[in-house]
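Undergrad: structure for the following, please:
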Amino acid sequence: MNPEKSNISAPSTRIIPRDQHTVSRRNISKAALRVLYTLHEAGYRALLVGGAVRDLLIGVQPKDFDVATDATPEQVRKLFRNCRLIGRRFRLAHVVFGREIIEVATFRGSGEAGDGETDGDRHIVDGRIVRDNIWGSIEEDALRRDFRVNAMYYDIADFSVRDDVGGMQDLHDRVLHLIGDPETRYREDPVRMLRAARLAAKLDFDIDPSASAPFAELASLLGEAAPARLFDESLKLFMAGYALKSFRMLRRYGLLAPLFPATARALDGGDDELLSMIEQGMANTDARVAEDKPVTPAFLFAVLLWGDVRAQAQALIDDGIAPALAWQRAAHRVIANQTQHVAIPRRFTHVMEDIWTLQPRFAQRTRKRVFRLLEHPRFRAAYDFLLLRAGESDDIREQGQWWTTAQEQPTDQLAEQLVPSSRGGKSGSGTRKRRRRRGGRRKAGGSDSAE
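TA: Predicted coordinates:
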């Protein structure tokens, strides 16, 4: 038997009284307190649980508050008019207060039969839990959670913190232990491997060897997870302010390949320039999150997949495909392959395609093309992307410097420095020149004026 499993199977409950911990109601949202007190006053147990308790204990303000209770989802719904029940795999109650949602979960049990109130009990397929609506005790609920640091409870009845599995010790040691047998828990839900990496990155904790040892064998199971779910997990990894640490955790533990196989292949092949570019993009995103500036996953996904799209575009160009068409085809192929692993929505893939296909246009500096590019709605994202590519070559670095200077110049001054296009075609406004009738006069303000 795995020693980790045997140590947890008979937990020693620790109750930490109010004067011996740092959780304060001042730092709990009013909505969460209202849910806790309403359940408590109705005669149910009501406890804050999970990440919120963990974060409050280490002095971090939580973003979300989850509640655990012995009330069933139907009983919770009767108490709150603003409640809706969701989920089949895990039936939950969501109590809605404007833009804030308090998730209320009934204590999970370890039995094999339902209580008659749900539409199912526990169903396990190939070791993976596909439905789990067995209610139980708080002791059982603690054992059903993922990591020890996520299995502590704040009891609104007496303001104590309850620790059944050693979470307080792990907070002190800054280490992550999985509850139960790690291999079994990862087979139940392979995404737990990503959560381990994300939580370690967020908290700056180590992953205990007992929890990380199965990664090498079981990482491939992530390929069987729903691509839409892996997209959600990717957002949590890269858009919460610790993208660089998360990225490094994924690489360290061999978890990047199931999510971004082409990226992992390029990096494993020794593409140090791409690695530097990706890490700088991650660091820039973290800085924007820290400054409370807007961020978009489209930019980071474009960075992650740049090595593949660049290689495919060049291969098509070498085969005689026109550059513009080559870049379009490469972008479509890369996105089609990637979305089989991580289902990136179209609203982001469109932005990614624009960022990529605009890159070769930065080398074109005729007057018409420069002003067209400056007016493109994706110019700023593509320009920022160009700056990230500075390590690729001296030419790319020079392009970045030129376009930086170009943006700082007045329009008329920039226009004077640029030569007109040597070819006819579309004007700067995108309208096509009209062919003059034989013997007729050319209208004033034709497309040459845009040059």
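Undergrad: switch to C-alpha atoms for all contacts and neighbour counts from now on
TA: Fine.
Undergrad: against which helices or strands is the helix ranked longest in the chain packed?
TA: Criterion DSSP state H: the longest helix present in the chain is helix 272-290. Helices and strands touching helix 272-290, by 3 or more C-alpha pairs under 8 Å, 6 or more residues apart in numbering; DSSP states H and E, are helix 243-252, helix 297-304, helix 379-388.
Undergrad: not counting its neighbours along the chain, what's nearest Ala216?
TA: Spatially, and ignoring its direct neighbours in sequence, Ala216 is nearest to Gly254 (6.7 Å; C-alpha to C-alpha, 6 or more residues apart in numbering).
Undergrad: how near is Gly166 to Asn7?
TA: In this view, Gly166 and Asn7 are 10 Å apart by C-alpha to C-alpha, to the nearest Å.
Undergrad: which one's more surrounded, the two?
TA: The neighbour count for Gly166 versus Asn7, taken as other C-alpha atoms under 10 Å, is higher for Gly166 (20 against 13).
Undergrad: sequence B follows; please return its structure for comparison with A:
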Amino acid sequence: MNLKARNDATPVLRIIPREQHVISRKNISKAALRVLYRLHEAGYAAYLVGGAVRDLLLSGHPKDFDVATNATPDEVKKLFRNCRLIGRRFRLAHVVYGPEIIEVATFRGTGEDGGEGDRHVVDGRIVRDNVWGTIEEDAVRRDFRVNALYYDISDFSVRDYVGGMQDVQDRVLRLIGDPVTRYREDPVRMLRAARLAAKLNFRIDTAAAAPFEELGPLLADAAPARLFDESLKMFLGGHGLKSFRMLEQCGLLKFMFPATARALKRGDEALRSLIEQGLTNTDERIAEGKSVTPAFLFAVLLWGEVRDQAHAWMVKGLDSNEAWDRAAAHVVAEQCQRVAIPRRFTFTMEEIWSLQPRFEQVQRKRVFRLMAHPRFRAAFDFLLLRAPESSAMRELGQWWSHAQKLPHETLAAALSGVADAGVEPAVSTATAASKPRKRRRRRKSNGKPDAT
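TA: Coordinates of the predicted model:
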């Protein structure tokens, strides 16, 4: 495949000198600068490339810094003792400085002939690609024009071969080359378009969005482990709510989370509120530097289908515990065919779901047993998200919020004598928990047996 076929035009280089862009070395990690300078001093071309350049131009603060060079992976390894080579599909060098990893990639070529390495394509998808080339070829091999910008360490200029600088200024995502061809090469690019549009507050070019409905099913061919990583980038990067809405807007949610899309299609506004509030809370925790877990997020996304299936099994006469277990297992199994959620997370998800009915059991022993459960806090936070389901659910959440603030003895006294009653006594029990009950005086036995 030649440059013209890939990009419909020969790449035209535009050099933006240092005085005409905002990138400063002060905002580039020291580790990335060390890699760039060492490559340059060894006589190789060395460029900061991709998302880091894009984000620096937008006055952002990149977390990851990638380097592109004409040095082969083996040549990079010879320059850096702290280097390891990874990947079969794309051969890369990772240069490690403490907790930071600088990814160094050799310029990719576009043709089958010429260059070093090999390429393997199956049904239009690139399954292995280690053909080296020039910087011009590397530029048109990238996905979006805004990701094909190169910061040159030799003179601190930015090199633009495909119009990426204009797209940064216009805040638009345009693919390099024919969208159908590029998505067939790698269907995950569709998800990346939605994620970047949400993160950067960009719009997706009409031509880039047009094939989503037709080619969305190709996501089923992507490796589930890769889709798990992509879902973490989408929902745990601080822009989870925007990413979710963008997936829906683009029509891609049903290909990534089919159970979620089905449940929302039923028009359950309480479920939509739960999902959006859960994503909002996650975004806020990330902004505050607090920890987040994928398990809670996936439990939120899949709750509607689990709840509906569990209720359906109970209507058929199945025991409550078995109904919830069966529903959780079915939904998790289906989802893991698309997104490979690790077992350590699915186990936590299933516990969060299975604890929800237990919040409705407000008897003394059950309350304290639930509070002692290792997943109580996560399950309680999940209960609070369910408030829009009904007024009874809101009151139940309020009761548990208040109960946790009471001393153990006070709560125990308030709960003494509460009968097994499920959800109905939640309001009255909440009132009871606010102040201890007076104990009834026990009548002294006269030693005579009760009348029969």
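Undergrad: related to what we said a few turns ago, tell me the most buried of the helices and strands packed on helix 272-290 of the first structure?
TA: Mean neighbour count, computed with mean count of other C-alpha atoms under 10 Å, is highest for helix 297-304 among those, reaching a mean of 22.
Undergrad: and Lys245 of the first structure, what's its match in the second structure?
TA: Counting by TM-score structural alignment, Lys245 of the first structure corresponds to Lys242 in the second structure.
Undergrad: so who does that match touch?
TA: Applying C-alpha atoms under 8 Å, 6 or more residues apart in numbering, we find Lys242 of the second structure in contact with 198-199.
Undergrad: which residues of the stretch 151-300 of the first structure fall in helices?
TA: Ranges of helices within the stretch 151-300 of the first structure are 167-173, 182-188, 192-203, 209-212, 215-218, 227-238, 243-252, 261-268, 272-290, 297-304, based on DSSP state H, counting those that start in this stretch.
Undergrad: relative to Pro11 of the first structure, which of these is closest?
TA: For Pro11 of the first structure, the closest of the helices of the stretch 151-300 of the first structure is helix 167-173, at 11.2 Å, according to C-alpha to C-alpha.
Undergrad: quick one: the closest one aligns where in the second structure?
TA: Using TM-score structural alignment, helix 167-173 of the first structure lines up with residues 164-170 of the second structure.
Undergrad: same check on stretch 259-266 of the first structure?
TA: Under TM-score structural alignment, the match for stretch 259-266 of the first structure is residues 256-263.
Undergrad: buried ones in the matching stretch, by neighbour count?
TA: Neighbour-count burial for stretch 256-263 of the second structure flags 256-261, 263 (criterion: 16 or more other C-alpha atoms under 10 Å).
Undergrad: one more: stretch 43-58 of the second structure?
TA: 44-57.
Undergrad: the alignment partner in the first structure of Leu355 of the second structure: which element?
TA: In the first structure, the residue matched to Leu355 of the second structure (TM-score structural alignment) is Leu358. Assessed by DSSP states H and E, Leu358 of the first structure sits inside helix 346-358.
Undergrad: which helices and strands does that helix pack with?
TA: Counting by 3+ C-alpha pairs under 8 Å, 6+ apart, the packing neighbours recorded for helix 346-358 of the first structure are helix 297-304, helix 323-338, helix 379-388.
Undergrad: for that helix, which outside residues touch it?
TA: The contact list for helix 346-358 of the first structure (C-alpha under 8 Å, 6+ apart) reads 297-299, 301-302, 306, 309, 324, 327-328, 331-332, 335, 378-379, 381-382, 385.
Undergrad: read off where the very next helix or strand once past that helix ends up in the second structure.
TA: With elements assigned by DSSP H and E, the helix or strand that comes after helix 346-358 of the first structure is helix 367-374. Helix 367-374 of the first structure corresponds to residues 364-371 of the second structure when matched by TM-score structural alignment.
Undergrad: outside of that stretch, which residues touch it?
TA: So stretch 364-371 of the second structure is in contact with 358-359, 361, 376, 412, 415-416, 418, going by C-alpha under 8 Å, 6+ apart.
Undergrad: among the residues you listed, name the buried ones.
TA: Buried members of the contacts of stretch 364-371 of the second structure, counted by 16+ other C-alpha under 10 Å: 358-359, 361, 376, 412, 415.
Undergrad: which ones are touching Arg77 of the second structure?
TA: Actually, residue 77 of the second structure is Lys. It isn't Arg. Neighbouring residues of Lys77 of the second structure by C-alpha under 8 Å, 6+ apart: 83-85, 93.
Undergrad: can you do 7 Å?
TA: With contact set as C-alpha atoms under 7 Å, 6 or more residues apart in numbering, Lys77 of the second structure has these partners: 83-84.
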